[in-house]
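A.B. asks: I'd like to go over a predicted model; first the sequence, then the structure.
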Amino acid sequence: MPFVKRDTMGRIVSLHGTADEASEQLSSDHPEVERFLAQSTHPAPDAYKRALAESDQDIARVTEDLIHLLVNKNLILFTDLPPVVQKKLLDRERLRSHLQQREDNFLDDSELL
């Protein structure tokens, strides 16, 4: 039987296995406990938005890699892409190259071997 902690409105905000942080104990099948658990297992709409944004970043990288693969296999020409797409891909490539150089050069310019 879990111990429950409530907010000032009387809603359950957390469940505990011991009475260290909460003194009220309810059965596991108590309707309030079941409702709290049901709400806890379904992410809030903001969590879905964050997951979708992270997925967008992943898809952008996949798309970029796919375009590079198609160009390298001569299945499409880079110049066949719309100019705005070419610019965005080149900008990303420059940024990634710059970042890679910074990671490869772990000594700052003032340090000598």
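C.D. replies: Now that the structure is in, tell me what you want to look at.

A.B. asks: contacts and neighbour counts: CA atoms only from here.
C.D. replies: Noted.

A.B. asks: Go through the longest helix seen in the chain and flag the buried ones.
C.D. replies: When the chain is parsed with DSSP state H, its longest helix is helix 45-72. Neighbour-count burial for helix 45-72 flags Ile67 (criterion: 16 or more other Cα atoms under 10 Å).

A.B. asks: In addition, the following structure is provided for comparison:
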Amino acid sequence: MSSLGWQQVFELRKLVHGSRLLDRVELVVTSPLLRTMQTAVGVFGNEGEIYGSDVDSVIAPKNEISTLNNYPPIFASELCRDRLMESEEDDLWYPEAREPYEEIAARGIQFLNWS
């Protein structure tokens, strides 16, 4: 994640923690893209998990959700991707070859029925 991205994460973290919103969050679900997992851990994770930790060690493994240190569990799901991509760098992204919105909506419905 870029330095601007981390700055935005820490600003959002201050807002979430300052507003006591964190007290009402039961589960954080994120896309498996690295930058989205970093954002989820940065905003909702234990501060000790943010610095120098492997983000994958904080994200609950597939089909397993656990809570650590009174922070909400963070779960990565493929159904949360905005668009289906094959690379973290979005190197296969072309504006004329995008996933149709209907397919994104169908994944959204599938995600809402995941439990």
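C.D. replies: The structure has been received and is ready for your questions. Source: prediction; values computed, not measured.

A.B. asks: Could you tell me the TM-score of the two chains?
C.D. replies: Superposed pair, TM-score by TM-score structural alignment, normalised by the length of structure 1: 0.26. Supporting alignment: 42 aligned residues with a Cα RMSD of 3.7 Å.

A.B. asks: Can you tell me which helices and strands the longest helix of structure 1 packs against?
C.D. replies: Here helix 45-72 of structure 1 touches no other helix or strand, going by 3 or more Cα pairs under 8 Å, 6 or more residues apart in numbering; DSSP states H and E.

A.B. asks: relative orientation of the next helix or strand after it and helix 45-72 in degrees?
C.D. replies: Using DSSP states H and E, the next helix or strand after helix 45-72 of structure 1 towards the C-terminus is helix 83-104. Calculated by axes from the mean of the first three to the mean of the last three Cα atoms, to 10 degrees, helix 83-104 of structure 1 forms an angle of 100 degrees with helix 45-72.

A.B. asks: If you count neighbours, what's buried in helix 83-104 of structure 1?
C.D. replies: Leu89.

A.B. asks: count of neighbours near Ala76 of structure 2?
C.D. replies: 23 (other Cα atoms under 10 Å).

A.B. asks: Once you drop chain neighbours, what's closest to Val28 of structure 2?
C.D. replies: Ile74 (4.7 Å; Cα to Cα, 6 or more residues apart in numbering).

A.B. asks: which of the residues in the helix or strand harbouring Phe111 of structure 2 are buried?
C.D. replies: When elements are defined using DSSP H and E, Phe111 of structure 2 is found to belong to helix 101-112. Going by neighbour count (16+ other Cα under 10 Å), the buried part of helix 101-112 of structure 2 is Ile104, Arg107, Gly108.

A.B. asks: before we move on, back to that, shouldn't the residue nearest to Val28 of structure 2 be in contact with Asp56?
C.D. replies: No. In this structure Ile74 of structure 2 lies outside contact range of Asp56 using Cα atoms under 8 Å: 10.3 Å.

A.B. asks: Tell me which of the two has more neighbours.
C.D. replies: Ile74 (24 against 14).

A.B. asks: Noted, bye for now.
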